[in-house]
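Undergrad: one predicted model, sequence on top.
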Amino acid sequence: MSSEQRVLHTPDPAERENLATFLSRALRLDQAAVVRLRKRGSSLVSAWVATGFETLAVRTITAELGVDDVTVGADTVLAGLRTGHPVDLGYSMDSAWRGALPPMDGFAHVDDVPARALVELAERGADLAREHGGVHGPPASLLDQSVLTVTGADDLEVQVPMRVVFALTAMDFIPHAGEKAEARRIQPTELVRVRATRTWLRLDARYGSVARRLGGGIPLSPS
């Protein structure tokens, strides 16, 4: 892969801002975050990051990418976006990406749930984490606890663990009034779509999605 190809073109200022906001949130969770950029057709690029909750986050923007799939430093991309010029992605950091990505297609729509309810779950979970957490953060038993059961057509049922709810709110994907996503600041009509395959769970909010492999962490195998 030549360095000339590792360029991201985002001519639309709004799309540059969308990606910059996404990367800023990822870096807030991990100052050394890497972002995996993957081309989707000729005019879309999906940006994937790890959230620290064994759950991936993604935002798709209108852009052009010189390669099909590359992992680079999130800080490098963020700095490049702020120049307003095409972003030189620098050195590839593909070895820093440890897991597989979920499939692009094949997700079944299970149901839509009120965004406010998910934020309420996150608030209660944060209270419990403060009460029972230690120096290493919330206990795994809390993160792995199923906090929501969503049932769709044909009795399709998925369990949503707390770590997925935490990832969704940590990335601030739900629109809200004010500086902080508090349940009372979420419009009652705002929905989050729950989708699933046989092996992956995905929550789609207005500003991005989070995904986790059902029944466990991110698989350490090629996508």
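TA: Received it, and whenever you're ready, just let me know what you need.
Undergrad: make it CA atoms for all contacts and neighbour counts henceforth
TA: Fine.
Undergrad: quick check: buried residues in the helix or strand residue 149 falls within?
TA: Assigned by DSSP states H and E, residue 149 belongs to strand 146-151. Buried residues in strand 146-151, counted by 16 or more other CA atoms under 10 Å: 146, 147, 148, 150.
Undergrad: which residues touch the residue positioned nearest the centre of the chain?
TA: Against the mean C-alpha coordinate of the chain, by CA atoms, centre = their mean, the closest residue is residue 57 at 1.2 Å. Counting by CA atoms under 8 Å, 6 or more residues apart in numbering, residue 57 touches 48, 49, 50, 51, 167, 168, 171, 208, 209, 210, 211.
Undergrad: next step: these restricted to helices.
TA: 167, 168 (DSSP state H).
Undergrad: and the strands in this protein?
TA: 7-9, 34-40, 44-50, 56-62, 64-65, 69-73, 87-88, 108-114, 146-151, 157-161, 191-196, 200-205, 208-213 (DSSP state E).
Undergrad: need the contact partners of the fifth one.
TA: For strand 64-65, the external contacting residues (CA under 8 Å, 6+ apart) are 6, 7, 8, 9, 10, 38, 39, 42, 43, 44, 45.
Undergrad: do you know how far residue 144 is from residue 195?
TA: Counting by CA to CA, to the nearest Å, the gap from residue 144 to residue 195 is 19 Å.
Undergrad: the two: which has the busier surroundings?
TA: Using other CA atoms under 10 Å, the more surrounded residue of residue 144 and residue 195 is residue 195, with 21 against 16.
Undergrad: report the contact partners of the more buried one.
TA: 107, 108, 109, 110, 111, 201, 202, 203, 204.
Undergrad: put this next to the previous one:
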Amino acid sequence: MTVLHLADDGEAADLAAFLSRLLRYDRSAAVRLQAAGTALAVFGRPPSFEVLAIRAVRLAKPYEDGLDVTLDVTVSAGELLESVDEQAATAAVPGAVTGPPWAGVLPPRGGWRAEPGLPAPQALRATVAAAVGEFRSRTEELAPDARTRAALDRIGRDIWSRTVGGTPLPVRAVHAAQSLGFLRPDDEAVLLSAGAWLRLRTPFGSIAVRRAGLGALDVSVR
């Protein structure tokens, strides 16, 4: 079994927290792991947000048991979480699973450039709070027999597809960042772009989204 040695117990706790939040949205969630050297990237896709969530984890040393250079595998998020030992700062890589379609659609590793116009984190959090409040008020205004899934989805698409400030970043990406614990009041947030991808990066993780969405007809596979 491949054992990942994380840099410290804080890295292990942060990884466990990220996996727990993903599982809160999808109990059968899968994550794709990519590692080289002492850097591990964990990719997940929480349902309904239509984004990719990326948590970078520092490793104390690359691997055990025969893995020499890189790791690239899709596994069960729940099984990975169960294997995290925060005190020992280790995690055992579970067996591979058949990856969901999004696992073959990842942002590029390089070529990112800064995009201007992103509001400060406090303003981003206020934007999310206002959007959540608007969603609640608009759904409450619907008659009970009109409060269908289709109606709720239409309201959600209208609100969460709006862009933030003067940027092309959709509000749903900021909502995802806050919900997954990436967006905190006093920490820097940066908006980056590479081709069709946008990336909201904070010290705690990144949210990536394609400008035209993540549909199967508009993807780059690697």
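TA: Arrived safely, thanks for sending. Because the structure is predicted, anything quoted here is derived from the model rather than measured.
Undergrad: TM-score for this pair?
TA: With the length set by TM-score structural alignment, normalised by the length of structure 2, the two chains reach a TM-score of 0.79; 198 aligned residues with a CA RMSD of 2.2 Å.
Undergrad: which helices and strands does the strand holding residue 149 of structure 1 pack with?
TA: Applying 3 or more CA pairs under 8 Å, 6 or more residues apart in numbering; DSSP states H and E, one finds that strand 146-151 of structure 1 contacts strand 108-114, strand 157-161.
Undergrad: mind putting those into CSV with mean neighbour count and distance to residue 186 of structure 1?
TA: Below are those laid out as CSV (neighbours: other CA atoms under 10 Å; distance: least, CA to CA, whole Å):
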stretch, mean neighbour count, distance to residue 186 of structure 1
strand 108-114, 17, 9
strand 157-161, 18, 20
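Undergrad: how near is the aligned partner of residue 47 of structure 1 in structure 2 to residue 74 of structure 2?
TA: The alignment partner of residue 47 of structure 1 in structure 2, by TM-score structural alignment, is residue 42. Applying CA to CA, the value for residue 42 of structure 2 to residue 74 of structure 2 is 10 Å.
Undergrad: tell me which of those two has more neighbours.
TA: residue 74 (23 against 20).
Undergrad: could you find the closest non-adjacent residue to the more buried one?
TA: residue 32 (4.1 Å; CA to CA, 6 or more residues apart in numbering).
Undergrad: contacting residues for that neighbour?
TA: Neighbouring residues of residue 32 of structure 2 by CA under 8 Å, 6+ apart: 42, 43, 44, 72, 73, 74, 75, 99, 103.
Undergrad: hang on, the earlier thing: to residue 217 of structure 1, which of the helices and strands packed on strand 146-151 of structure 1 lies closest?
TA: When those are compared by CA to CA, strand 157-161 sits nearest residue 217 of structure 1, at 11.7 Å.
Undergrad: contacts only, for residue 15 of structure 2.
TA: Neighbour list for residue 15 of structure 2: 55, 57 [criterion: CA under 8 Å, 6+ apart].
Undergrad: so what corresponds to it in structure 1?
TA: Match for residue 15 of structure 2 (TM-score structural alignment): residue 19.
Undergrad: before we move on, back to that, now the helices and strands packed on strand 146-151 of structure 1 in a markdown table, with distance to residue 122 of structure 1?
TA: Below are these laid out as a markdown table (distance: least, CA to CA, whole Å):
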| stretch | distance to residue 122 of structure 1 |
| --- | --- |
| strand 108-114 | 13 |
| strand 157-161 | 11 |
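Undergrad: residue 130 of structure 1: what's it in contact with?
TA: Counted by CA under 8 Å, 6+ apart, residue 130 of structure 1 has contacts residue 138.
Undergrad: wouldn't residue 105 of structure 2 be in contact with residue 219 here?
TA: Yes - if you go by CA atoms under 8 Å, residue 105 of structure 2 and residue 219 touch, sitting 6.3 Å apart.
Undergrad: not counting its neighbours along the chain, what's nearest the equivalent of residue 146 of structure 1 over in structure 2?
TA: Residue mapping for residue 146 of structure 1 onto structure 2 gives residue 163, with TM-score structural alignment as the criterion. Distances taken as CA to CA, 6+ apart put residue 170 closest to residue 163 of structure 2, at 4.3 Å, once the chain neighbours are dropped.
Undergrad: for the one you found, what is the corresponding residue in structure 1?
TA: Match for residue 170 of structure 2 (TM-score structural alignment): residue 161.
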